[in-house]
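Undergrad: What follows is a predicted protein model with its sequence.
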Amino acid sequence: MPAALRIGLTGGIGSGKSTVAALLAARGALVVDTDAIARSLTAPGGAALPAIAQAFGADAIGADGALDRAKMRERVFGNPVALKQLEAILHPLIQSQAQSQAESARAGQTVVFDVPLLVESGHWLRRVDKVLVVDCSTEEQVRRVMARSGWAEAETLRVIAKQASRQERAAVADAVILNDGISLSTLAQEVDAVWDRWHPPDSAD
């Protein structure tokens, strides 16, 4: 029996999307984290590494046997051809594993696909019933990412500029949660409100 509802969860870097994913999991959803899948595919022994090494050279793989993410980020930024090469390797593998994980859902269980680049990839919009966007100001994104990752402001802004804009995400959203200057408890209330709206009392969940 298919899952009752398939939600696409997205948001810019530093928006708090992972926190919202955890809150949705607490409400009973099965969360499929595509970023975690991508990391597993490029970890030591990951299924994507042979094709990446063939396409980009052995130096794309770090001394630890995993993808050198910093080096690859430098290689694909501003290089659409290289980016398409990388996406052509990763995206089919991510989609396959995401679908496999989704199929483990209980009968009637909502599945949340946590997809950072849901808007950019396009095809995810056809795979979900609802799109939930977690939004915040660019200034807050920069503050959070610099605190979390230790990136410089310029690097953080460069990543943000390569992602879909706040307006582009809002344009495809069925609901938007503004996670800017609010407490965790308030954020949880916002998540609850969306969940309850999308799961009326007679819903399978």
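TA: Perfect, I can see it now. Numbering: from 1, shown residues only.
Undergrad: alpha carbons only for contacts and neighbour counts from here, please
TA: Fine.
Undergrad: show me the contacts for the spatially closest residue to Arg144 that is not a sequence neighbour.
TA: Sequence neighbours aside, Gly14 is the residue nearest to Arg144 in space, at 5.6 Å (criterion: Cα to Cα, 6 or more residues apart in numbering). Applying Cα atoms under 8 Å, 6 or more residues apart in numbering, we find Gly14 in contact with 140-142, 144-145.
Undergrad: Second structure follows, compare the two:
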Amino acid sequence: MGADTSAHPGPRVIGLTGGIGSGKSAAADCFAELGATLVDADVIARALTAPGGAAIEPLRAAFGDWAITSEGALDRAAMRERAFADATVRQQLEGILHPLIRQQCEREIAAATGPYVLLVVPLLVETGGWIGRCERIVVVDCPEDLQRARVMQRSGLSEAQVRAIMDSQASRAQRRAAAHEIIDNAGDFDSLRAQVDALHQRFLPDRV
């Protein structure tokens, strides 16, 4: 059974998550092509931390000018380095960003026009407040060595850097344990798309 969503009237909300390099963005794009309304916490976070974004001045006040680039955006590289090295910095950052992200997600959910909302949250399992917002949770899954290889290929990060990011996220087992549905993305794109197609049919409003 899904979570009790009676406190959140409105469209059906399906949560989508997965570890870095799992392919959740590709899966999300497939759902969007089928008509789901995409609400992506990462996209929202980037807008909040872009020049003029609502998070910029709170971040400057909390961390100082080192956290903001000359263009007026969050200095992601500097913040990533500090946040991974210091849990207090990471907690401060999350304390500023998470409520703003949540507010914008709720606005976009309320304005949704698709048959259901696909709420894409990379840290859905880690920031447990999201779980109760979703009727179903879909986890995009693949072996960890494949995750590492994909991230290293696309980002140029070292294996040690990728391992550090993965270590800061929920484990593969924790994500799988939280899932109502698992998309196996160890194969090719056609396999991913076929699994998304099948889930989309189940998520349509007249289905259970």
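TA: Done, it's in. Keep in mind the model is a prediction, meaning the values are calculated, not measured.
Undergrad: Give the buried subset of the contacts of Gly14 of structure 1 as a PyMOL selection command.
TA: Selection of buried members from the contacts of Gly14 of structure 1 for PyMOL, criterion 16 or more other Cα atoms under 10 Å:
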select buried, resi 140+141+142+144+145
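Undergrad: and which of the contacts of Gly14 of structure 1 is nearest to Ile61 of structure 1?
TA: Closest to Ile61 of structure 1 out of the contacts of Gly14 of structure 1 is Val145 (24.8 Å), distances taken as Cα to Cα.
Undergrad: What range does the longest helix seen in structure 2 cover in structure 1?
TA: Looking across structure 2 with DSSP state H, the single longest helix is helix 87-110. Under TM-score structural alignment, helix 87-110 of structure 2 corresponds to residues 80-103 of structure 1.
Undergrad: And the matching stretch, what's buried?
TA: Applying 16+ other Cα under 10 Å to stretch 80-103 of structure 1 flags 82, 86, 89-90, 93-94, 97-98, 101-102 as buried.
Undergrad: Can you redo those as CSV, where the extra columns are distance to Leu30 of structure 1?
TA: Formatted as CSV, the buried residues of stretch 80-103 of structure 1 follow (distance: Cα to Cα, whole Å):
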residue, distance to Leu30 of structure 1
Ala82, 33
Leu86, 28
Ile89, 26
Leu90, 22
Leu93, 20
Ile94, 17
Gln97, 14
Ala98, 11
Gln101, 9
Ala102, 7
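Undergrad: Now for those residues: which two are most distant?
TA: Taking Cα to Cα, no two of those sit farther apart than Ala82 and Ala102, at 29.8 Å.
Undergrad: rewinding a little: now do the match of helix 87-110 of structure 2: everything it contacts.
TA: So stretch 80-103 of structure 1 is in contact with 2, 30, 32-34, 37-38, 41, 48, 51-52, 55, 75-77, 111, 113, going by Cα under 8 Å, 6+ apart.
Undergrad: could you redo the last one with a cut-off of 10 Å?
TA: With contact meaning Cα atoms under 10 Å, 6 or more residues apart in numbering, stretch 80-103 of structure 1 is reached by 1-3, 6, 30-42, 47-52, 55-56, 72-73, 75-77, 109-114, 121, 124, 127.
Undergrad: Sort out for me which of these are in helices.
TA: Mapping these onto helices (DSSP H) picks out 34-41, 49-52, 55-56, 72-73, 75-76, 121.
Undergrad: So among these, which ones count as buried?
TA: Here, 16+ other Cα under 10 Å leaves 34, 37-41, 49, 52, 72 buried among these.
Undergrad: Compile those residues into CSV and extend it with columns for distance to Asn179 of structure 1.
TA: Listed next are these as CSV, based on distance: Cα to Cα, whole Å:
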residue, distance to Asn179 of structure 1
Thr34, 21
Ile37, 25
Ala38, 25
Arg39, 25
Ser40, 28
Leu41, 30
Leu49, 36
Ile52, 36
Met72, 30
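Undergrad: and which of those is nearest Ala193 of structure 1?
TA: Proximity of these to Ala193 of structure 1 was ranked by Cα to Cα; the top entry is Thr34 with 24.7 Å.
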